[in-house]
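K.L.:
no sequence on this one, just coordinates:
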C-alpha cells in the first residue's frame, strides 16, 4: 500500500480546484477591465 498514491490524488484535485478558481477570478477581472476600457466614462 503506497501512502504517496493516496495523498497525491486529493492534492492534485485541490491544486486543480485552486487553479480553476484563480483562472475564473482572473478571467472575470480581465472581462471587467476590458468592459471598463471599452466603455469610457468621462
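P.N.:
Received the coordinates, thanks. All values derive from a computational prediction rather than experimental measurement.

K.L.:
From now on I want contacts and neighbour counts done on CA atoms only, so please keep to that.
P.N.:
OK.

K.L.:
tell me the helices in the protein, going along the chain?
P.N.:
3-38 (DSSP state H).

K.L.:
what residue lies at the spatial centre of it?
P.N.:
Nearest to the mean C-alpha position of the chain, by Cα atoms, centre = their mean, lies residue 22 at 2.3 Å.

K.L.:
let's bring in a second one:
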C-alpha cells in the first residue's frame, strides 16, 4: 500500500511540475504578445 501512495505522490508532483512549466510558457507567450502589440501600436 505504501508503495502505491508513494507512486501516486510522485505522479502528482510530476504533474505539478508540468503544469508549472506550462503556465510559465503561457505567461511568457502572453508577455511577448503584449510587447509585440505595444511596439506595433507605438510604431504606427
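P.N.:
That came through, no problem. Here the structure is a predicted model, which means the values were calculated and not measured.

K.L.:
Show me what the residue nearest to the centre of the first structure lines up with in the second structure.
P.N.:
In the second structure, the residue paired with residue 22 of the first structure according to TM-score structural alignment is residue 22.

K.L.:
Just want to check the distance between residue 13 of the first structure and residue 21 of the first structure.
P.N.:
12 Å (Cα to Cα, to the nearest Å).

K.L.:
Ok, residue 28 of the first structure next?
P.N.:
Distance from residue 28 of the first structure to residue 21 of the first structure, by Cα to Cα: 11 Å.

K.L.:
go on, residue 38 of the first structure?
P.N.:
Going from residue 38 of the first structure to residue 21 of the first structure by Cα to Cα gives 25 Å.

K.L.:
Between these two, point out the one with more neighbours.
P.N.:
Taking neighbours as other Cα atoms under 10 Å, residue 38 of the first structure and residue 21 compare with residue 21 leading, 12 against 9.

K.L.:
Could you report the neighbour count for residue 32 of the second structure?
P.N.:
Quick note: residue 32 of the second structure (other Cα under 10 Å) scores 12 neighbours.

K.L.:
Show me what it lines up with in the first structure.
P.N.:
Per TM-score structural alignment, residue 32 of the second structure is aligned with residue 32.
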